[in-house]
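Enquirer: Got a predicted structure plus its sequence, pasted below:
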Amino acid sequence: MDIRCGTAGWTDKTLIACKRFYPPGSSSAEARLRFYASQFPLVEVDSAYYAMPSASNAQLWTERTPEGFTFNFKAFRLFTGHQTSPDVLPKDIAMALPEGITGPRKKNVYYRDIPAEILDELWRRYLEALEPLRASGRLGAVLFQFAPWITRAPDGLALVEECRARMADYMMAAEFRNQSWFDDQHAPWTLDFLRERSLVHVIVDAPPDVTNRVHTIWEATHPQLAMVRLHGRNTQAWSATGAASAADRFDYDYSDDELTGLAPSIRAIATRAGRTHVIFNNCFEDQGQRNARTLMSILGASASPL
């Protein structure tokens, strides 16, 4: 079994501020990434959700990590149907937006608002940013975490299909948040939908008693990769409005018993795909890093070495 564990990001402000993960002297971006890559074989580039990534950064990441290290990328928020402020778009793109979709009363734009030629350019730049990692063999999957309002309705299916077409040459993983995808009636259909399109089904661990998440379905839909993302089980913070940051929303420290309970399912799913990625998204302080280390210890020989 090839099971690789890592965290969603390595530069969260609370992680750096807590001073428990990085050793003294790791004050530069290069030092932090080099240290992280000495501890884990996998990381998720969470920042690519909030702003368009750059090829220059990807080239630096390639140079600062060893061969065999893997970067999963999170898709830019506009591509996954989320509300997106024009302020986070490249300046020339924001300036090229038609006046009708921006203005003082419109704080956000959506994928459906953007003219086709501008979408083409955004996709081109996004894929260009992935190229240094792909060329070096360090690019894993690109994660599309679709907005909670993206359902199985025709417009939702059309968005997934367009993303799949744009990512035809890449490994694409899909994490849904709307329960319509994996309720009792539609889960088999959705799994078949993913398999037929060679999309990786993302298995989620999240608070069990909230509605804006899908059910946890332990299935693999791609022969090469299975993906498990652990968001923590903080019910109170999951749906809180006005959360200061993702770190606040996913503030949760998995107990050793909880991680031990997850290990058999992770081992089982790892027998159904060539490789399994386990990402801890509980990004408050060093919780994700500590939990990832603990899980690697529990998995023992099943976890891939650094």
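Expert: Cool, got the structure.
Enquirer: switch to C-alpha atoms for all contacts and neighbour counts from now on
Expert: OK.
Enquirer: so where do the strands sit in the stretch 51-200 of the chain?
Expert: With DSSP state E, counting those that start in this stretch as the criterion, the stretch 51-200 of the chain has strands at 70-74, 139-145, 171-175, 200-205.
Enquirer: looking at the ones you listed, which is closest to Phe21?
Expert: With respect to Phe21, and counting by Cα to Cα, the nearest of the strands of the stretch 51-200 of the chain is strand 70-74 at 19.5 Å.
Enquirer: Could you measure from Ala270 over to His277?
Expert: 9 Å (Cα to Cα, to the nearest Å).
Enquirer: do the same with Gln179
Expert: 23 Å.
Enquirer: Which one of those two is surrounded by more residues?
Expert: His277 (27 against 20; other Cα atoms under 10 Å).
Enquirer: Where does that one sit: helix, strand or coil?
Expert: Following DSSP: H, G, I helix; E, B strand; the rest coil, the label given to His277 is strand.
Enquirer: And here is the other one:
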Amino acid sequence: MRVYIGCGGYSNEDWAAPNLIYEGVRKDDFLATYAQHFDAVELNSSFYAIPGLKAFEGMARKSGGQVRFAVKLNKAFTHERTPTEADFDRMLQSPEPLREAGVMGPYLAQFPYSFHRTADNRKYLGLLTERFAGHELAVELRHASWDKPEVREGMAEYGVIWVSPDYPPVGGMPEPQVHVTGDVGYLRLHGRNKGSWWEGQSAAERHDYLYNRAEMDEWAEKIALVNDDLSELYVFFENTTKGHALKNIPMLREALNARGVPVRAPDPRDFGDGRLL
């Protein structure tokens, strides 16, 4: 199993704080610097506006072909659920430079908690699956009504990746387990900030959580159990607030390697100046 580990987004300005990876780095160089530390990233900007071809060309170039990109579907597909034909065309075609560079990961459909398992929502999810047929599509379903074996069996039948989550223990959401519905796995670690998950005013507040070593060991154990079942696993840390993810990723790498799951970190020799902050 090849494990790709990265963060939810790379343009985190609070990472410019002292002793974090963007200290003294120009914003235009954030992605190039990110690529020196991580081999995957979840693209958040596409949720708000679908980038064009030139933007994706720039991402492939600045990351030096060293980073796999999971591209989040625009909110028109998951929150508004009224995508137009133009939205489908742009979402499917614009990331072509990533495919040409061999760094395109799965699309991510991140549905809100309000997206319950109803007949209409099941029908909509089926339609979305059909439109993205031929592409890897990972689906995060936050309401517990979807957390059933029969749902994952259906996703496996249609080649859809179940997003395994780690949420705060607030109830009403899927359990923190690694589930396999195909050859590729996808794990999103949101942190366990129970106090601000519902009441937080921003994503930064909700994801303000630093995992401890025991919690990283716990996830390494769960990942090791599916080592023989997957060819690739994407692990994304969403707790980017205050650089928490930057501290947790080395913990998880160490825990996985200790359990016989090899994880590669970027080699500084692959980059021009060889500098790792």
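Expert: Arrived safely, thanks for sending. If you're wondering where the values come from, they're calculated on a predicted model, not measured in any experiment.
Enquirer: Common neighbours of Ala270 and His277 of the first structure, please.
Expert: Overlap of the contact sets of Ala270 of the first structure and His277 (by Cα atoms under 8 Å, 6 or more residues apart in numbering) consists of 3, 226.
Enquirer: just checking, Ala40 of the second structure touches Gly8?
Expert: No. In this structure, Ala40 of the second structure is not within contact of Gly8 by Cα atoms under 8 Å, at 9.4 Å.
Enquirer: More neighbours: which of the two?
Expert: Neighbours were counted for Ala40 of the second structure and for Gly8 using other Cα under 10 Å; Ala40 has more, 28 against 23.
Enquirer: and the more buried one, what pairs with it in the first structure?
Expert: Aligned by TM-score structural alignment, Ala40 of the second structure pairs with Leu42 of the first structure.
Enquirer: And Val151 of the second structure, by the same measure?
Expert: With TM-score structural alignment as the criterion, Val151 of the second structure matches Thr190.
Enquirer: Setting aside sequence neighbours, what's the nearest residue to its match?
Expert: Trp181 (6.0 Å; Cα to Cα, 6 or more residues apart in numbering).
Enquirer: And the helices in the stretch 101-250 of the second structure?
Expert: 119-131, 149-157, 203-206, 213-225, 244-258 (DSSP state H, counting those that start in this stretch).
Enquirer: any idea which of these is most buried?
Expert: helix 244-258 (a mean of 19; mean count of other Cα atoms under 10 Å).
Enquirer: Which residues does that one contact?
Expert: 5-7, 208-213, 216-217, 219-221, 223-224, 237-240, 262-263.
Enquirer: go again using 6 Å as the cut-off
Expert: Residues outside helix 244-258 of the second structure that contact it (Cα atoms under 6 Å, 6 or more residues apart in numbering): 210, 216-217, 220, 237, 239, 263.
Enquirer: try stretch 142-157 of the first structure
Expert: 72-75, 80-82, 172-178.
Enquirer: for it, which positions count as buried?
Expert: Within stretch 142-157 of the first structure, the residues that qualify as buried by neighbour count (16 or more other Cα atoms under 10 Å) are 142-148, 150-152, 156.
Enquirer: And stretch 170-184 of the second structure, by the same measure?
Expert: The neighbour-count check on stretch 170-184 of the second structure (16+ other Cα under 10 Å) flags 173-174, 176, 178-182, 184 as buried.
Enquirer: Of these, which is the nearest to Ala35 of the second structure?
Expert: Val184 (21.9 Å).
Enquirer: quick one, what contacts that closest one?
Expert: So Val184 of the second structure contacts 230, 232-233 (Cα under 6 Å, 6+ apart).
Enquirer: how much space between the counterpart of Val160 of the second structure in the first structure and Val45 of the first structure?
Expert: Residue pairing (TM-score structural alignment): Val160 of the second structure is matched to Leu199 of the first structure. Distance, Leu199 of the first structure to Val45 of the first structure, by Cα to Cα: 19 Å.
Enquirer: More neighbours: these two, which one.
Expert: Leu199 (23 against 20).
Enquirer: sorry, back to before: in JSON lines: the buried residues of stretch 170-184 of the second structure, plus distance to Ala17 of the second structure.
Expert: Below are those laid out as JSON lines (distance: Cα to Cα, whole Å):
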{"residue": "Met173", "distance to Ala17 of the second structure": "33"}
{"residue": "Pro174", "distance to Ala17 of the second structure": "34"}
{"residue": "Pro176", "distance to Ala17 of the second structure": "31"}
{"residue": "Val178", "distance to Ala17 of the second structure": "33"}
{"residue": "His179", "distance to Ala17 of the second structure": "36"}
{"residue": "Val180", "distance to Ala17 of the second structure": "38"}
{"residue": "Thr181", "distance to Ala17 of the second structure": "39"}
{"residue": "Gly182", "distance to Ala17 of the second structure": "40"}
{"residue": "Val184", "distance to Ala17 of the second structure": "35"}
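Enquirer: Going by distance to Arg192 of the second structure, which of those wins?
Expert: Using Cα to Cα, these come closest to Arg192 of the second structure at Pro176, 11.0 Å.
Enquirer: Now do the same contact list for the nearest residue to that closest one once chain neighbours are set aside.
Expert: Leaving aside its sequence neighbours, Pro176 of the second structure sits nearest to Asp166 (Cα to Cα, 6+ apart; 5.0 Å). By Cα under 6 Å, 6+ apart, the contact list for Asp166 of the second structure reads 176, 189-190.
Enquirer: switch to 7 Å and redo it
Expert: 176, 188-191 (Cα atoms under 7 Å, 6 or more residues apart in numbering).
Enquirer: just to revisit the earlier point, tell me which entries of the buried residues of stretch 170-184 of the second structure lie within strands.
Expert: Under the assignment DSSP state E, these contribute Val184 to strands.
Enquirer: For the aligned residue in the first structure for Tyr10 of the second structure, give its distance to Pro41 of the first structure.
Expert: With TM-score structural alignment as the criterion, the equivalent of Tyr10 of the second structure in the first structure is Trp10. Trp10 of the first structure is 13 Å from Pro41 of the first structure, where distance means Cα to Cα.
Enquirer: Also Ser54 of the first structure?
Expert: For Ser54 of the first structure, the distance to Pro41 of the first structure - Cα to Cα - is 22 Å.
Enquirer: Which helix in the first structure has the most residues?
Expert: helix 116-135 (DSSP state H).
Enquirer: Could you list the residues in contact with that helix?
Expert: 52-55, 58-59, 62, 139.
Enquirer: Among those residues, which one lies nearest to Met167 of the first structure?
Expert: For those, the nearest to Met167 of the first structure is Leu139 (13.2 Å; Cα to Cα).
Enquirer: Gln66 of the second structure versus the aligned partner of that closest one in the second structure, what's the distance?
Expert: Leu139 of the first structure maps onto Met104 of the second structure when the alignment is built from TM-score structural alignment. Here Met104 of the second structure is placed at a distance of 11 Å from Gln66 of the second structure (Cα to Cα).
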